[in-house]
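Chemist: Sequence and predicted structure, then a few things I'm wondering about:
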Amino acid sequence: MPSPTARLLRAHQVPESYREPGILSGYRPPQSSACECLLSLFGMNNETLNIWTHLVPAGYFLWLLLSRLGGAGPEAGAGPFLAYLGTCALYPLASSAAHALGALGARGRHRAYCCDYAALSIYGLGSALAYSAYVFPLEWVGSTFHDFYVPVAVLNSVLSTGLSCYSRFLEAERPRLSKAFRTLAFVYPYIFDSIPVFYRVRRWMDGWMDGSSLPLHSRHSLCALLTLLSFTSRLPERLAPGSFDFIGDLAILGVCFRSLRPEPPSREKSH
């Protein structure tokens, strides 16, 4: 049985496609078997915290979903919220699996991360479903934009998955373009899905809308911004290479916790 504390490698000992900016050590041997990858969850390497900070929230959201579905059953009108909650459990679970299997051979590694991107795109669609049901301003309900909002979100989810998966084929020869494509693949759907939220915040600032949900939306947007900055800048790893080998590369952690919405939001009145 392979040991979870198998010999770890330094950055110069692994192919360039396996390296992370600012992470100099703690790499698992490439071409590891699936069993070795899973056992590595219980030994310290540069992916251990990344895996567990996805896996624990996935378990929490799954428990929250099952508790909502059990007992007396879901509340009336809670369908979009439950769908959203399901995507909150799905994408950190897929991300933890992708990072756990990231030491597989090139084909297995690409497949694992493509599943991760697909799950993240589905999470964006789940957010759109919740926004359409609970966050849309009353004056927009029934409008053309509202009618096409979810279908466009579905299309965005498909395009996001395709573009982010395609970006992996550019990593070796054109890493900057690959990073740009992957960033665009998730930033654009987020901006589109958040249009109702941005509108609410603007109306609240103008004094035309109740701001009771503003703290929630503000935290959500702030965590999304921090996640984007961390993903694109790779800070703080770049500032002190080697100092964050076992706690770096946690950009998506913010997305996990910004997903938390303990109660289905109700519509607010505008005036």
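Modeler: That came in fine, so what should we check first?

Chemist: CA atoms for contacts and neighbours, from now on please.
Modeler: Noted.

Chemist: Could I get the buried residue list for the helix or strand hosting Ala89?
Modeler: In this assignment (DSSP states H and E), Ala89 forms part of helix 79-100. With burial defined by 16 or more other Cα atoms under 10 Å, the residues of helix 79-100 counted as buried are 80-100.

Chemist: Beyond the host helix or strand of Trp204, next helix or strand please.
Modeler: When secondary structure is defined using DSSP H and E, the element that contains Trp204 is helix 195-205. Toward the C-terminus, helix 195-205 is succeeded by helix 214-233 as the next helix or strand (DSSP H and E).

Chemist: Below is structure B, check it against A:
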Amino acid sequence: MATIVSEKLGHLFLNVQHFRKVPRLLEGALPSSSCTVGASDVPQVFQKPYIHAGYRPLHRTWKYYFLSLFQRHNEAINVWTHLVAALVLVVRFWRLSQAVDFHGDPHTQPLFVVAVSSIIYSTFSALAHLLQAKSEFWHCAFFFLDYVGVATYQYSSALVHYYYAIEPEWHERIVGFYIPGAVLLAWLSCAGSCYAKYRCPHLSSAVEAVLLDYETRRPVYSRLHGSLASLFSALCLLVLACCSLTALYMTAQVKHKLRQKQE
């Protein structure tokens, strides 16, 4: 009996010893907060007004930048605000999918588009702020990706306002140009932001959230829009494709510019 008890105590002691090693293992895996550098140690493209320290050094491994999610640096708040927002939106979208028939009801497609695009733009923004410090090229590339997400959300926001909240009188006035205009403006937003980042890297963009009421105005918008929900939703893919191609083109321009600088 004494032998059994001593063996169990021995196993318990070993388990406690393993638990004590966990913080040390985490400290070894995570980048140290002291690894950040000052503004003078990074290229001008990374420097922010009034922020003189907390920059992550360039040209580290991808693992370093992913693990910096759990460290203090100048982008930590930006990363977490977008990441938490994306997670909250995923949960809200899942709950919404339990109450709304996204598959069977065509009039839910604009609602589906704005929900997904909200998750996309928050996720892209979180990735941009988390990983942009790797190099000048990746700084521009990830923010171009961020602008794709913002433009996609911009179109979807315009779509849900038009689809669910518009009054019949206004619908008659703008039905011919509102959605094409929203597509064009979304692409111009992305293209303009990409070009501004290319020419003047310290510029940034912002987007505001919208609220919509899907249920109460259904008799109005279902009569106004008929079977156009699929077309409007497909245009979101067009916006996403055009913005992605624009971002890829501007990424290639940045790569060419950096290559010329090195030569």
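Modeler: Noted; the coordinates are in hand. If you're wondering where the values come from, they're calculated on a predicted model, not measured in any experiment.

Chemist: what TM-score comes out when they're superposed?
Modeler: The TM-score (TM-score structural alignment, normalised by the length of the second structure) is 0.65; 189 aligned residues with a Cα RMSD of 2.5 Å.

Chemist: that older thread, for the helix holding Ala89 of the first structure, which outside residues touch it?
Modeler: By Cα atoms under 8 Å, 6 or more residues apart in numbering, the residues outside helix 79-100 of the first structure that reach it are 37-38, 40-41, 47-48, 50-55, 57-62, 64-65, 68, 109, 112-113, 115-116, 119-120, 122-123, 126-127, 129-130, 133, 256, 259, 264.

Chemist: could you give me the residues in the first structure that stretch 238-250 of the second structure aligns onto?
Modeler: Following TM-score structural alignment, the aligned partner range for stretch 238-250 of the second structure in the first structure is empty.

Chemist: How about the contacts made by the counterpart of Cys194 of the second structure in the first structure?
Modeler: In the first structure, the position corresponding to Cys194 of the second structure is occupied by Cys165, as judged by TM-score structural alignment. Listed by Cα under 8 Å, 6+ apart, the contact partners of Cys165 of the first structure are Tyr113, Cys114, Tyr117.

Chemist: go again using 10 Å as the cut-off
Modeler: Applying Cα atoms under 10 Å, 6 or more residues apart in numbering, we find Cys165 of the first structure in contact with 110-111, 113-118, 159, 178, 181-182, 185.

Chemist: now the equivalent of Ser3 of the first structure over in the second structure: how far from Met250 of the second structure?
Modeler: In the superposition onto the second structure, Ser3 of the first structure corresponds to Leu30 when matched by TM-score structural alignment. As defined by Cα to Cα, to the nearest Å, Leu30 of the second structure lies at a distance of 33 Å from Met250 of the second structure.

Chemist: Please say which of the two ends up with more neighbours.
Modeler: The neighbour count for Leu30 of the second structure versus Met250, taken as other Cα atoms under 10 Å, is higher for Met250 (20 against 17).

Chemist: In contact with the aligned partner of Leu87 of the second structure in the first structure, which residues?
Modeler: In the first structure, the residue matched to Leu87 of the second structure (TM-score structural alignment) is Gly59. Contacts were defined as Cα under 10 Å, 6+ apart; by that measure Gly59 of the first structure touches Leu65, Ala89, Leu90, Pro92, Leu93.

Chemist: Once you drop chain neighbours, what's closest to the second one?
Modeler: With sequence-adjacent residues excluded and distances taken as Cα to Cα, 6 or more residues apart in numbering, Ala89 of the first structure is closest to Ala58, at 4.5 Å.

Chemist: what about that neighbour, how many neighbours?
Modeler: Residues within reach of Ala58 of the first structure, counting by other Cα under 10 Å, total 24.

Chemist: Can you find the partner of Ser122 of the second structure in the first structure?
Modeler: For Ser122 of the second structure, the aligned position in the first structure is Pro92, judged by TM-score structural alignment.

Chemist: From Pro262 of the first structure, how far out is its match?
Modeler: Using Cα to Cα, one obtains 17 Å as the distance from Pro92 of the first structure to Pro262 of the first structure.

Chemist: how far out from the middle of the chain is the helix holding Trp204 of the first structure?
Modeler: Here helix 195-205 of the first structure is found 23 Å from its chain centre; the criterion is Cα atoms, centre = their mean, to the nearest Å.

Chemist: ok, Glu200 of the first structure - how many residues close by?
Modeler: Careful, residue 200 of the first structure is Arg; it's not Glu. Here the count is done by other Cα under 10 Å, and Arg200 of the first structure has 24 residues near it.
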